[in-house]
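Visitor: dropping a prediction and its sequence here:
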Amino acid sequence: MATQTEKITLNVTPIDLAAIDLLVEQGFYQNRTDFFKHAIAGKLQEQQTTIDELVTREVKQPHSYYTIGIQVISRKWLADLQVKRDTATVVVYGLLTIDQDVPLSMLQETVTSIKVYGVTHADKSIKAAYGL
């Protein structure tokens, strides 16, 4: 499975862009995008211990469902929680998809809060209700 990517917009100074272009021209990177991918990966690797500590701190909260990667919220998952008479706090590090057939009312009865570090695919009304 190919890694899904998201497009971002980034402003850099002309001097920084000139330096990047020079490195690309000299063969250090394939193109500007390749430079930024390497820069981001390097910085994230440098901060990995801090990231791990922050994630671990959040995972310890009660009634929380944490995902690193891809989380899909479906009607069935919500119905299973309702049968258990449980509510959930959802935290996702990656991609959260809320199925199109999930009604906002059902989600609000079951999921008290949603926090996404990454990308959310959901109906606009759900995004608005949860501040996503």
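Guide: Right, received. Where do you want to start? Residues are numbered from 1 along each chain as shown.
Visitor: every contact and neighbour count from this point should use C-alpha atoms.
Guide: Fine.
Visitor: show me which helix runs longest in the protein.
Guide: helix 32-46 (DSSP state H).
Visitor: if you count neighbours, what's buried in that helix?
Guide: Going by neighbour count (16 or more other Cα atoms under 10 Å), the buried part of helix 32-46 is Phe35.
Visitor: can you check stretch 99-106 too?
Guide: For stretch 99-106, by 16+ other Cα under 10 Å, it's Val102.
Visitor: could you do stretch 15-29 as well?
Guide: Buried residues in stretch 15-29 (16+ other Cα under 10 Å): Ile20, Asp21, Leu23, Val24, Tyr29.
Visitor: in CSV, list those residues along with secondary structure and distance to Gln4.
Guide: Putting those into CSV (DSSP: H, G, I helix; E, B strand; the rest coil; distance: Cα to Cα, whole Å) gives the following:
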residue, secondary structure, distance to Gln4
Ile20, helix, 25
Asp21, helix, 26
Leu23, helix, 26
Val24, helix, 24
Tyr29, coil, 21
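Visitor: one more to weigh against that first structure:
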Amino acid sequence: MNNVTPLRSKVGDTEKITINLGYVDLGQIDLMVQEGFYSNRTDFIRTAIRNQLATHADVVKQTMTRKTLELGLRHYSRQDLEAVQRAGEKLHIQVVGLATIGSDVSVELALATIEAIHVLGVLQASSELKSALAARIY
């Protein structure tokens, strides 16, 4: 049941965000792009974010260990949840990245096996499952 996959930045594996920048900051980014340091604004922003994450990597690792967070892509299939149910256990899902719950997972099975969900990133599940589990998602 430990099917965690490391994150890689692929076009299909990204989440769009919106940020507001001051005119001067934006102009400086455009200058860096114009001078050939970066291919476009997105390249600059991704590089800046990766540099900040690298700078704080030790803190991130320590926090993930302390909070027992899984990093990467984590999928919970119907079979995974049925195994948890047979064992008489409940899941505390804690993921940094992307957590998905299989489309064949029923609301009843999810409610019987998922105690709590904490995802820093994206949770992909049917709207029906998200609605049923809303009180357990934080």
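Guide: Arrived safely. Every value quoted in this text rests on a predicted model; they were computed, and no experiment measured them.
Visitor: thinking again about what came up before, which bit of the second structure covers the longest helix of the first structure?
Guide: Helix 32-46 of the first structure corresponds to residues 41-55 in the second structure, going by TM-score structural alignment.
Visitor: figure out how far that stretch is from the centre of its chain.
Guide: Centroid displacement of stretch 41-55 of the second structure relative to its chain, using Cα atoms, centre = their mean, to the nearest Å, is 17 Å.
Visitor: now that stretch on the first structure. Mean distance?
Guide: Mean deviation of stretch 41-55 of the second structure from its aligned counterpart in the first structure after superposition (mean Cα distance after the TM-score superposition for the first structure): 0.4 Å.
Visitor: and if you look at stretch 113-122 of the second structure?
Guide: Using mean Cα distance after the TM-score superposition for the first structure, stretch 113-122 of the second structure ends up 0.8 Å from its aligned counterpart in the first structure, as a mean over the superposed pairs.
Visitor: name the helix or strand for the residue nearest in space to the middle of the second structure, please.
Guide: For the second structure, Gly97 is the residue whose C-alpha lies nearest the centre (Cα atoms, centre = their mean; 2.2 Å). Using DSSP states H and E, Gly97 of the second structure sits in strand 91-101.
Visitor: same deal with Trp77 of the first structure?
Guide: Going by DSSP H and E, Trp77 of the first structure is in helix 75-83.
Visitor: which residue lies farthest from the center of the second structure?
Guide: Distance to centre of the second structure, Cα atoms, centre = their mean, peaks at Glu35 (33.6 Å).
Visitor: circling back: the residue nearest to the centre of the second structure maps to what in the first structure?
Guide: In the first structure, Gly97 of the second structure lands on Gly94 (TM-score structural alignment).
Visitor: again with Glu82 of the second structure
Guide: Counting by TM-score structural alignment, the partner of Glu82 of the second structure is Ala79.
Visitor: tell me the spacing between its match and Lys115 of the first structure.
Guide: 21 Å (Cα to Cα, to the nearest Å).
Visitor: also Leu96 of the first structure?
Guide: From Leu96 of the first structure to Lys115 of the first structure the distance is 9 Å (Cα to Cα).
Visitor: the two: which is more packed in?
Guide: Leu96 (25 against 16; other Cα atoms under 10 Å).
Visitor: just to check, that one is in contact with Tyr66?
Guide: No. Look at Leu96 of the first structure against Tyr66 with Cα atoms under 8 Å: they stay out of range, at 10.9 Å.
Visitor: for stretch 62-78 of the second structure, measure first residue to last.
Guide: End-to-end distance (Cα to Cα), stretch 62-78 of the second structure: 31 Å.
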